[in-house]
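1. Please find the sequence and the predicted model below.
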Amino acid sequence: MAENATVLIVDDEDRIRRLLRMYLEREEFSVEEADNGTDALHMALTNDYDVILLDIMMPGMDGIEVCQALRQEKSTPVIMLTAKGEESNRVQGFEVGTDDYIVKPFSPREVVLRVKAVLRRTTDANYNKGKTQATNLIVFPHLTIDLDAYRVTANGIEISLTPKEYELLCFLAKAPDKVFKREDLLKEVWEYEFFGDLRTVDTHVKRLREKLTNVSKEAAKMIVTVWGVGYKLEVDDA
C-alpha cells in the first residue's frame, strides 16, 4: 500500500521533518519536505501528493491558510500537526477541510498509522475509479453514492469530497433515518476518541452540506440536525 505513495511534510522545525521522514521512508513512502506555508502550497498545487502532513503554527503563511487555499483546488488528504493546547486552531483546521489532526508531541509510529489509514481509503478509490460499471450503489432521489468508485453525485453532478467528508456521508447513508450521536460518529467515522471535541463532527457536517448545496439543495437538506442529539440522513418517502 505504501509503495510509490508520496507524503509532503510541512513544518518549520527541521528536527520534526527529519524524524517524520526517517519513519515514513522506513515504511517505503516517498517523502518531500517544505519548511514554510508558501512553498508548501505551491508544491501541493503543482504535484499530486497522497497525503500532506501540515503543521499549523508556522511563520508567514500558517497551516490553516495553506489548507484553506488548497481546498479551493484539490481534495488531497491533510493531516494537521498541532501543539497541545491549540484547540481553537484545530477547530479552525476542520472548518477549512482538514481530515485529521495529531497533537505534538506525537509518536512517529502513530503518524505512520494515520497516514496508512488515509491511504487505505484513497488507494481503493483510485483503483476503482477506472471501473465503468457500478455494482455497489446507495441511491436516493437526489443523491447517489458509488461505493466501488468512491464517487458521490447529486442530481447527476459529481461532488469533490475529502476522505473524511466522504466517510461521514457514507456512514449516515448506510443507515438512513437513524439518528447518530456526535460521540458515536467520532468513534465510528474517525475510529478513535477525540476527547470531547464534538465540534469536529459539526464542522465536517457544515462543509458537507455546503458542498451538497452548491449542486443540490434537496440533497443538502437530507442531512438533518437532531438538536441535542446528533445527525441523521433523512429520506423523503414522498
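-> Sure thing, it's come through.

2. make it CA atoms for all contacts and neighbour counts henceforth
-> OK.

3. How about the helix of greatest length in the chain, which residues are buried there?
-> Secondary structure assigned by DSSP state H gives helix 108-128 as the longest helix of the chain. Using 16 or more other Cα atoms under 10 Å as the burial criterion, the residues of helix 108-128 that qualify are 108, 111-112, 115-116, 118-119, 122, 125, 128.

4. show me the contacts for the most centrally placed residue in the chain.
-> Geometric centre of the chain, nearest residue: residue 99, 2.8 Å, by Cα atoms, centre = their mean. When contacts are counted by Cα atoms under 8 Å, 6 or more residues apart in numbering, residue 99 is found next to 77-80, 162-165.

5. do that again at 7 Å, thanks
-> Shown in contact with residue 99 (Cα atoms under 7 Å, 6 or more residues apart in numbering): 77-79, 163-164.

6. Same list (those) but as JSON lines, adding secondary structure, neighbour count and distance to residue 60.
-> Formatted as JSON lines, the contacts of residue 99 follow (DSSP: H, G, I helix; E, B strand; the rest coil; neighbours: other Cα atoms under 10 Å; distance: Cα to Cα, whole Å):
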{"residue": "77", "secondary structure": "coil", "neighbour count": "25", "distance to residue 60": "22"}
{"residue": "78", "secondary structure": "strand", "neighbour count": "26", "distance to residue 60": "19"}
{"residue": "79", "secondary structure": "strand", "neighbour count": "24", "distance to residue 60": "20"}
{"residue": "163", "secondary structure": "helix", "neighbour count": "21", "distance to residue 60": "28"}
{"residue": "164", "secondary structure": "helix", "neighbour count": "20", "distance to residue 60": "28"}
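
7. Take this one as well and set it beside the first:
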Amino acid sequence: MEKERILIVDDEKEIRDLVEIYLKGEGYETFKAENGIEALNLLEEKDIDLVILDVMMPKMDGIKTCLKIRENSEMPIIMLSAKSEDIDKILGLNMGADDYLSKPFNTLELIARVKSQLRRYKKFNKFSKEEDTSLEVNIEDLNIKLDTHEVFLGEEFIKFTPTEFDILVLLAKNRGKVFSIVNIYESVWKQEYLESDNTVMVHIRKIREKIEENPRNPRFIKTVWGVGYKIDK
C-alpha cells in the first residue's frame, strides 16, 4: 500500500523535525520546506496528499502560499500560527485552509486532524473517480453534486474546499434538522470538539459568502440562535 505524503512547511527546524517524527511514526512519507517558495517548488515535483503550513514565514508566508496552492489543488491544508487571535484563524480559513491549530500545539492533536482531513479527501476522490449515476442534492437553485464534489448556484460553479463541502452536504441532506457547532464539528472532523475552537463558525461564514446573495440575511443556511445552524428549504 502506497504511503500518503505530507508536506511540512515551517521556518522553525525544530517544529519541522518534531512533526516529521510523529508523522513517520504513523506511517506517512514526509517532505519539509522552510518557506512558501520551497513548498511550492516541492509541490511541483512531488505528489503531495496534505500540507501542514505555518502562517508566519520569511520569503513567502503561509497565507500567500495557501492562495497559490488553491489555484491548482483541493488537497487538505492545515495551517499553524503562533498567534492566537481569531483574526488569524479567520484569515487563514478564508484563504482556503481546511483546518487551523495555534502554536504551541499538541502533536497528537495535529496527527488526529491530519488523519481526519485525509479520510475526507480520500472519500471525495473515491466519489469523483466512480462512474455511477450522478448523486445530487437540490435546494431551489442550489445544486450539490455528491459524486463530483461540485456546487452550482444556478448555472454558476462555486468552488468549495473539501471541508466546506462536507459541512454543506451535512446540512443539505438533513434539511430541517438543527446542528449545533459541536454536532457539525464532530460529524465532519470525526473528533471531539474543543470548546474554544471557532473553526465551524468561520467555515459557515465562508460558505455563506459563497452561496448567499446577502450573507447577513441568508436564504439557505439559517442560524437558530443559541442552538446552531440548519437548512430548512
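-> Right, received. Where do you want to start? The structure presented is a predicted model; accordingly, all values stated were derived computationally and were not measured.

8. follow-up on the earlier one: now the residue nearest to the centre of structure 1: how far from residue 4 of structure 1?
-> Between residue 99 of structure 1 and residue 4 of structure 1 the computed distance is 21 Å (Cα to Cα, to the nearest Å).

9. Equivalent analysis for residue 148 of structure 1, please.
-> 22 Å.

10. Could you check which of those two has the larger neighbour count?
-> Neighbour count, other Cα atoms under 10 Å: between residue 148 of structure 1 and residue 4, residue 148 has more, with 18 against 11.

11. Quick one: classify that one as helix, strand or coil.
-> Recorded secondary structure, residue 148 of structure 1: coil (DSSP: H, G, I helix; E, B strand; the rest coil).

12. Please list all residues in contact with it.
-> Contact partners of residue 148 of structure 1, counting by Cα under 7 Å, 6+ apart, are 128, 134-136.

13. Which of the residues you listed lies at the shortest distance from residue 233 of structure 1?
-> residue 136 (18.8 Å; Cα to Cα).

14. Tell me which residues touch that closest one, please.
-> 146-148 are the contacts of residue 136 of structure 1 under Cα under 7 Å, 6+ apart.

15. Take those and write them to CSV, including distance to residue 93 of structure 1.
-> Below are those laid out as CSV (distance: Cα to Cα, whole Å):
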residue, distance to residue 93 of structure 1
146, 28
147, 27
148, 29
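
16. which one among the residues you listed gets closest to residue 184 of structure 1?
-> residue 147 (21.9 Å).

17. Give the burial count for that closest one, as a bare number.
-> 16.

18. got it, and residue 23 of structure 2?
-> Neighbours around residue 23 of structure 2, by other Cα under 10 Å: 21.

19. so which helix or strand takes in it?
-> For residue 23 of structure 2, the host element (DSSP states H and E) is helix 13-25.

20. three-state assignment of the most far-flung residue of structure 2 relative to its centre?
-> In terms of distance from the mean C-alpha position of structure 2, residue 133 ranks first, at 26.8 Å (Cα atoms, centre = their mean). For residue 133 of structure 2, the secondary structure call by three-state DSSP comes out as coil.

21. Would you mind measuring from it to residue 228 of structure 2?
-> Counting by Cα to Cα - residue 133 of structure 2 and residue 228 of structure 2 are separated by 33 Å.

22. and if you look at residue 154 of structure 2?
-> 27 Å.

23. So between these two, which is more surrounded?
-> Legend: neighbour count by other Cα under 10 Å for residue 154 of structure 2 and residue 228, higher for residue 228 (17 against 11).

24. Need the nearest residue in space to the more buried one, chain neighbours excluded.
-> residue 180 (4.1 Å; Cα to Cα, 6 or more residues apart in numbering).

25. what's the burial count for that neighbour?
-> 17.

26. same deal with residue 229 of structure 2?
-> Neighbour tally, residue 229 of structure 2, other Cα under 10 Å: 22.

27. Next: residue 88 of structure 1.
-> Residue 88 of structure 1: 8 neighbours (other Cα under 10 Å).

28. contacting residues around it?
-> Residue 88 of structure 1 neighbours (Cα under 7 Å, 6+ apart): none.

29. Now the helix or strand harbouring it on structure 2. Mean distance?
-> Assigned by DSSP H and E, residue 88 of structure 1 falls within helix 87-95. Relative to the matching residues in structure 2, helix 87-95 of structure 1 has an average distance of 2.2 Å after the fit, by mean Cα distance after the TM-score superposition for structure 1.

30. how about the helices of structure 2, start to end?
-> According to DSSP H, the helices that structure 2 contains are 13-25, 36-45, 62-70, 86-94, 107-129, 162-172, 181-188, 199-211.

31. As JSON lines, those helices with distance to residue 51 of structure 2 would be great.
-> As requested, the helices of structure 2 are arranged in JSON lines below (distance: least, Cα to Cα, whole Å):
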{"stretch": "helix 13-25", "distance to residue 51 of structure 2": "12"}
{"stretch": "helix 36-45", "distance to residue 51 of structure 2": "9"}
{"stretch": "helix 62-70", "distance to residue 51 of structure 2": "9"}
{"stretch": "helix 86-94", "distance to residue 51 of structure 2": "13"}
{"stretch": "helix 107-129", "distance to residue 51 of structure 2": "9"}
{"stretch": "helix 162-172", "distance to residue 51 of structure 2": "14"}
{"stretch": "helix 181-188", "distance to residue 51 of structure 2": "19"}
{"stretch": "helix 199-211", "distance to residue 51 of structure 2": "18"}
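
32. out of the ones you listed, which comes closest to residue 7 of structure 2?
-> The closest of the helices of structure 2 to residue 7 of structure 2 is helix 36-45. By Cα to Cα, the value is 7.6 Å.

33. Pull out the buried residues from the closest one.
-> Under 16+ other Cα under 10 Å, the buried positions of helix 36-45 of structure 2 are 36-37, 39-40, 42-43.
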